[in-house]
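Q: I would like the atomic coordinates for the input below:
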Amino acid sequence: MVSNLGSAAVPPGYLSNQYSYDEMLGKDGHLRPHWDAFFKSLNQLGSGELQNRNSEISRLLKENGVTYNIYGNSKVDNRDWNMDAVPFLISKEEWEITEAALIQRASLFNLLLQDIYGEQQLIKKGIIPLELVYNHTGFLRQCAGIKLPGKHSLVLYSADMARSPDGKLWIISDRTQAPSGSGYALENRTVMTRVLPELFNGLKVRHLSPYFDTMSNSLNELGARHHQNPRIVILTPGPGNETYFEHSYLSSNLGYTLVQGHDLMVKHNFVWLKTLSGLEKVDVIIRRVDDIYCDPLELKPDSQLGVAGLLQVIRSGNVSIANPPGSSILENPGLMPFLQNVSKYFFGTSLLMPTIASWWCGQPKEMKYVLNNIQSLVIKRIYRGINKSTSVDGGSLSAAKLNELKQQIIKHPFLFVGQEKINLSSTPSLVNGKMEPHKTIFRSFLVSNGDSYTAMAGGLSRTSSDALNFIVSNQSGGQSKDTWIISPEPVQSIILPKKFTEKAAVASNGGVLPSNTAENLFWVGRYTERLLGNARFHRTVIQTIAEGNRLMMEADVQAEQVLLKALTHYTSTYPGFIDEEDKDNEEKLKQPWPEIRDILFNETRAGSLKYDFVLFIRAVHAVRDHWSTDTWRVLRGMEEAWSTIKDPATTGHLKMQHILDSLVTSVVAFIGLNRESISREQGWLMLDMGRKMEQCLLLTSMLRATLVIKNDDLVDYKLQEAVLVSNECLVNFRYKYRSLIQLPLVLNLMIFDPNNPRALLYQLDRLKKSLANLPKTTETTLAAHDLFIIEAYQLIHSASKEKLSLPDEAAGQYLNLDAFLSDMYDILSGIQNAVSKTYFVHAQSQKQLFTTDTPEGDFFE
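A: This next block holds a predicted model:
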């Protein structure tokens, strides 16, 4: 391939033979001007360094926890987000045309939405067929008459575009229900500027921040009619949703509270957020839940994702929503053949950007054309299925399947649309160190801005999984690209506020925590300590067995067996090593490694370390918007480490110790990073309280499992030493007492020492402070958890190390210690249950202290 003199060279071996438009090369085979400037910067890196940077992109995305969930995949819950190091470039001249066309289209769809749920003049005048609207599952009769305040009902809009062989951009689909991808586009840009800043040299790439600034301003203005500092929330279906990463990412970046349906409730014709402090009125909802699931009272009765009564609040104008339920009717591909006439009706002009050629089969002439040319068309239903494709390439079907499809079209013609196949344009992609042409689709995003719309100066581009693949889809394994709009003139990167006011600068969430999020953070704290405690005790048991096997002393054997039984009690992995009815239990105690491996690595066994790890990761992902970037690196490192354990059945004790050492280090790092990065508000309160609660319960369980039975002195010595080692207190003991290990001193250090961070009294003091900072539900009486904490203090102050260390020789046990630990465990469990009943009940609110500026008379009359 020959290149221009003085220009960058065309990548070696790059050749697009798909008879489609090539984004990089002109008709003369030379690099287009904007690509020429890009490759001049790229070539300065060299192929080796470029490959290194590409690997760094993958590493950074993985460490940042960027995922795209795959529905129906039993093996992989979260797929790592893939991004190509080579961006998708659009020239300034082309973008100006495209931007104007997108703004026109967003404005058109806004008017179309308002007409469909309003006067329906388009149907009455025959501009769009009524069958096309009323047979679409996205048309919700319950939403008739709903209109947001201001000019636009359609607040957010996105469009997928592809280039035809003649080089013109076409719109191939519209996204109006809950447009996704803007968060991924922002993450792509963030990674590119960090990993490949050199590539921006010589190219004035437009910033993405004005789009998000406009979104923030528009949503604030939308909620300003309700509240001077409106509360804005993002309503997500939850961690199982395919784009949940984006929901939490936007929540963190925009400062909006991430909520699920059960975090909200309707009361007195307002939407309220259930928080630890009481009910907080919601002014604006950014909806990421599909239309039909939004309101189980009026739409889908079995939905657990929405808010009962939400539609009535929207009708009343007491909450604004982006986008309103019913917006998915606009994603109907059957509307495409009629959009030109719709545009002429509203604007008196044609569309600035063409739409892919489409034939709705509800018209006899068009149905005949589709049936006669079905093998050269893509056939779509007018509505999308749930988690499955509703389009098919007619040319890929067998004769039998083709005939079956024809019969479906003839039987229900108004449900089908035929669309021409587009030979998508190709753009350079870096694959295994070499540039290859891959098919490309570009998605842009728009947000309401006063009387018009603002388009993101960039977007989310996606390429096919390989050079010969014509399917471009995240589900099929395609890659994403950062999208650069080239602008020779400098542009403003942010939109500055007109006037600073301290009140307006306060985040709309105000540090208030939804009760469901509070519960998840509480359990993250508990699972963190459970994982850490179990890992340390497993490690102690494994070290004791490994060292004892070398010495072969009777005391070692007895200590090992007690520790193995204690491990079963401590982890609740019954029957484990205490199955008295199992004839092979004695052999299991003599050869404990298979059972130890099982309670380490068996993910399906309740109480195993891997089981606890899975619970920990799930809880962490449920509140992923609370973790810093460094914290995510630690978490992804933990997940990677566990995923690399190939054959647990053959893992030796040294490898097990190494795995446990690594896990302990990672969990401690996770705890430390949270101490440094989480604001000392309600989120930290719940996380820390969960940790303190679990530490108390674990210590009580460990002491009861190891020290209650009276053994030979040497065996008891080894067990007491194991307790100190497991709790990282052996050095503390030696420094404090400078004495041989003995039970009274061990109990004093682990139960009564107010300065030992691992002691029960120390943890109770911290737990008491956390409980005291919880919002009060009554002004007159003590809460249930306060009564339990008082009882815990009475119990611990009435005990002493001498009394607890007194053995009952007849019973062969320390009965006082056993009774003390048993009573303490019951009290701690009572505290946990009381907190859960008071603060984590999501179905119905408790008596709350309202913290809203709305006068009480406005909604209690």
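Q: only C-alpha atoms from now on, for both contacts and neighbour counts.
A: Will do.
Q: Three-state assignment for the residue lying closest to G458 once chain neighbours are set aside, please.
A: Spatial nearest neighbour of G458, chain neighbours left out: T483 (5.0 Å); criterion: C-alpha to C-alpha, 6 or more residues apart in numbering. Following DSSP: H, G, I helix; E, B strand; the rest coil, we place T483 in the strand state.
Q: setting aside sequence neighbours, what's the nearest residue to V841?
A: Closest residue to V841 apart from its sequence neighbours, by C-alpha to C-alpha, 6+ apart: S515 at 7.7 Å.
Q: K499: neighbouring residues, count only.
A: For K499, the tally of surrounding residues (other C-alpha atoms under 10 Å) stands at 6.
Q: looks to me like it is in a strand.
A: No: K499 is assigned coil when assessed by three-state DSSP, not a strand.
Q: quick one: it and N229, what's the gap?
A: 15 Å (C-alpha to C-alpha, to the nearest Å).
Q: and M824, what does it touch?
A: M824 makes contact with T700, A792, L795, according to C-alpha atoms under 8 Å, 6 or more residues apart in numbering.
Q: what does S836 give?
A: E519 are the contacts of S836 under C-alpha under 8 Å, 6+ apart.
Q: so it is in which element?
A: helix 815-839 (DSSP states H and E).
Q: outside of stretch 690-707, which residues touch it?
A: 521-530, 533, 562-563, 565-567, 569-570, 716, 719-720, 723, 758, 760, 763-764, 766-767, 814, 817-818, 821-822, 824-825, 828, 832.
Q: which of the residues you listed are buried?
A: Among the contacts of stretch 690-707, the ones that count as buried by 16 or more other C-alpha atoms under 10 Å are 521-530, 533, 562-563, 565-567, 569-570, 716, 719-720, 723, 758, 760, 763-764, 766-767, 814, 817-818, 821, 824-825, 828, 832.
Q: the structure of the following sequence is requested for comparison with the preceding one:
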Amino acid sequence: MPSQLLAALAALTPQDLLRRRGAVAQLVQDDGIAVGPDGPDGPHPLRLDPLPLVIPAADWALLEAALAQRAELLDLLLADIYGERRLIDGGVLPAEIIIGHPQFVAQADGISTRHRLLLTATDLGRDEAGEWRLLADRTQAPVGAGYAMATRRVTARALAAVHRETDLRRLREFFDAMRIALQESASETSDLAHVAILTDPEGGETGFDEALTATLLGFPIVHAEDLSLDGGRAWLRTTDRPEPIDVIVRRVNGGRADPLDLTGGPGGGVPGLVEATRRGIVTVVNPIGAGVLENPALAAYLPAISRALLDQDPLLPAARTWWCGDAESLRYVGAHLEDLQLAPISPAPDNPRVFVAGLTAAERAELWTRVQAQPWAWAASEVLPPWMNDVVTPDGLSPRASVLRTFTVAGSGSPVVLPGGLARLATEAGDRRVPGLRDAIAKDVWVVGEGPGPRASGATPAEPMITGSHGRVASVPLPPRAADDLYWFGRYAERAESTARLIMVADDLVEDHVRRPGTPGYEAMQVLLDAIDGVTVVHRDRPSRRDAAPRQQADRPSAPLAHLHTLTFDGARSGTVRYSARRAARAAGQVRQVLSLDTWIVLSRLERTLTTPIDPSEQLQSVLARTIESFLALSGIAAEGMIRDASWAFFDAGRRVERAQETVRLLRHALGEPHARRVDTLVLDAVLRSRESLISHRRRVAERHPADTRLAIALDLLLTDASNPRALTYQLTQLVADVGTVKTPVREALSAATTVLDGGDIVALARDRDRLTAWLRDLESSVRAVSKALDTTTLRHRSPGLAFEEPR
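A: Next comes the predicted model:
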């Protein structure tokens, strides 16, 4: 470690480090860096230590060469496994290790994989002498490079001065090399290679990694339902027209990649994909069946494999390993069981690697019985001492067991290794096992000393430009899945903001009138609370205000305020502000690659606002004001930062549909029944305030003919006034602009809604509340029909378990 960097890090006091740890946690939240799918309490933020893991340039140069060699070796090995199998025929590699592995895909036999193992990840530790040792290869669908970039961005800000003054290898070049290698891997089907990243529709542990990687590469994320094979090509379904796909970056299990040829279960697969790769119609990266290389038993034979395929010894040694399917090795393992680590040849969360020394006598006996029953399914390796690195704790620096994951992109040229990687550390001081990223502490990895590093083959090629008919750069196609997520991002953001505005107005009424039963203000408060219940479908546990029963517990002064707190903070109940905000963030997380990075700062601030506890007796105004400010910020980011392409159109369409439905629903529930004049006035003013239209209404009342009632003027302002951005007609007009070019049923639904709106005589309806209520109900149904038409013709079809929309 260079003395300058060492001195800079050593100069950080324990208080400095703790402050930076807090800053890192805040930045992780602001950037939305999450691991795994959302849980009951929302996304699980990455735990990141502020101190980087520093690797000197000379040390890294040796490791870089070893990793490049390993990438070449694994590519040759995969080609032999699915090709000539000279290693098996020559006795270098036992057939059982390959044929018996769950990730060996027999249907892929004979498909050329040479130079197609583009992406590899390698988990590393250090031995007692400080030498690098191989722990595991990741070839199925290597993940983590996106997290490595995310941790660099956070650590660079938390240690801004140190980062700025340190000569570090940068990470961006690796992603440039990956993009070029992926495009160069395409078959000769088109002049410009089209690449898509295929992910699991059920989500998983690495959604953030996939989204950030897609952002850095500029390729769309797709699900199997977005892809099809037709006419000798692979196609991506979009909201406009099918787009050809030449390369699929596979982030789903190989056994599930093709439900037609494989038997790995439903989900994530494209029917006919195996045959398409065989015919060269599409390139799959990494190849289907590449997961067989993750077999830990291969380490026992890799020195011989390396000499056979490369005529070289491996530059990166592994821990000494024995395959239990070999009789002599099995006897050795049995005699030294307590000193070894045992691993199934296909480790899984429910069947992990085991440190035998940590087992009881009964557990060891049970494990050994399992090994003897299926010896070919097990491997054993020597136990390396844990590689220790410090993490920041409230009690000072504490050493923890560590693993470094590195990343390599290969292809037909020289492999390129990410200069650094992602370090994982145990959370407990005495734990020698390093868990997965969700349960670990992560570190950024700094490789000190700029160097040219290996490059992809030759000079970086000029990037082709995709142009439209007028010479402009064409927009990126939008799969229905992404359109669906953007649409619901818009809808849930608008729903949460609308509910927050309603609660803010109701909170004012509660504050002024809750202790004055029998007054017009108290009655207006009850009317508005009932209307909010009708709009949000979050009902109070109380008798109707129209019931003549004696006053109940829920009608006491504190009950309305408690209900408003529930409407604001209860994240488990559909219709609340927090629930809708969380669903908006969840939808946004699915399309991170098309949204501004500033989006996550706002969503993080919003989450903190809605999860910071306040006493139920406290006023909600400050919380609601900050909540509304966050949604205004989101609207501003979208308005000023999103290109006016399909991404913007579907986000805006979601907002327009939701605003239209919420407005009509509120009018029906709040104004459908007549009340005493003073009550009607208070309720109407509250509705107008919640729709940001009270000032305009007062001006219109002052300017209009006395025969026009206040209600008629309000209905005109909120429904038919094309100059009011909160009016229904404005939403329908914008919807035509957003999605008017999509399929006929959507255009027909928009036309039908406009017809219902135009057919209403506002002045006459304002004088007949029963007719008004019936008309508003028809109007609401016609607006819902627009959403239904979009869902059935343009957006992704979701199973009930994945549906975003909450019935109201």
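Q: ok, back up a step: may I see the ChimeraX selection of the buried members of the contacts of M824 of the first structure?
A: The ChimeraX command for the buried members of the contacts of M824 of the first structure (criterion: 16+ other C-alpha under 10 Å) is given here:
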select :700,792
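Q: TSV for the contacts of M824 of the first structure, including distance to G607 of the first structure and secondary structure?
A: Converted to TSV, the contacts of M824 of the first structure look like this (distance: C-alpha to C-alpha, whole Å; DSSP: H, G, I helix; E, B strand; the rest coil):
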residue	distance to G607 of the first structure	secondary structure
T700	17	helix
A792	26	helix
L795	29	helix
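Q: so can I have a markdown table of the contacts of M824 of the first structure showing distance to W632 of the first structure?
A: Below are those laid out as a markdown table (distance: C-alpha to C-alpha, whole Å):
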| residue | distance to W632 of the first structure |
| --- | --- |
| T700 | 31 |
| A792 | 37 |
| L795 | 41 |
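Q: what's the closest of the contacts of M824 of the first structure to Q44 of the first structure?
A: Among the contacts of M824 of the first structure, T700 lies closest to Q44 of the first structure (C-alpha to C-alpha), at 62.7 Å.
Q: the closest one -> the second structure?
A: Correspondence of T700 of the first structure to the second structure, assessed by TM-score structural alignment: V664.
Q: keep only those of the contacts of stretch 690-707 of the first structure that are in strands.
A: Under the assignment DSSP state E, these contribute nothing to strands.
Q: return the list of helices and strands in contact with the longest strand seen in the first structure.
A: Longest among the strand segments of the first structure by residue count, using DSSP E, is strand 434-449. Counting by 3 or more C-alpha pairs under 8 Å, 6 or more residues apart in numbering; DSSP states H and E, the packing neighbours recorded for strand 434-449 of the first structure are helix 92-116, strand 156-163, helix 209-224, strand 426-431, strand 452-455, strand 460-463.
Q: in the first structure, what residue corresponds to L273 of the second structure?
A: With TM-score structural alignment defining the correspondence, L273 of the second structure maps onto L310 in the first structure.
Q: how near is that match to V266 of the first structure?
A: 7 Å.
Q: quick one, which of those two is more surrounded?
A: For L310 of the first structure and V266, the more surrounded residue by other C-alpha under 10 Å is L310, and the numbers stand at 24 against 18.
Q: Provide a list of residues in contact with that one.
A: L310 of the first structure makes contact with V266, V271, C294, D295 under the criterion C-alpha under 8 Å, 6+ apart.
Q: from what I see, the first one and V307 are in contact.
A: Pointing back at V266 of the first structure there. Yes: counting by C-alpha atoms under 8 Å, V307 is a contact partner of V266 of the first structure at 7.3 Å.
Q: average offset between the helix holding S836 of the first structure and the second structure?
A: Averaged over the aligned pairs, helix 815-839 of the first structure sits 1.7 Å from the second structure after superposition, using mean C-alpha distance after the TM-score superposition for the first structure.
Q: just give me the neighbour total for P757 of the first structure.
A: P757 of the first structure, neighbours per other C-alpha under 10 Å, totals 15.
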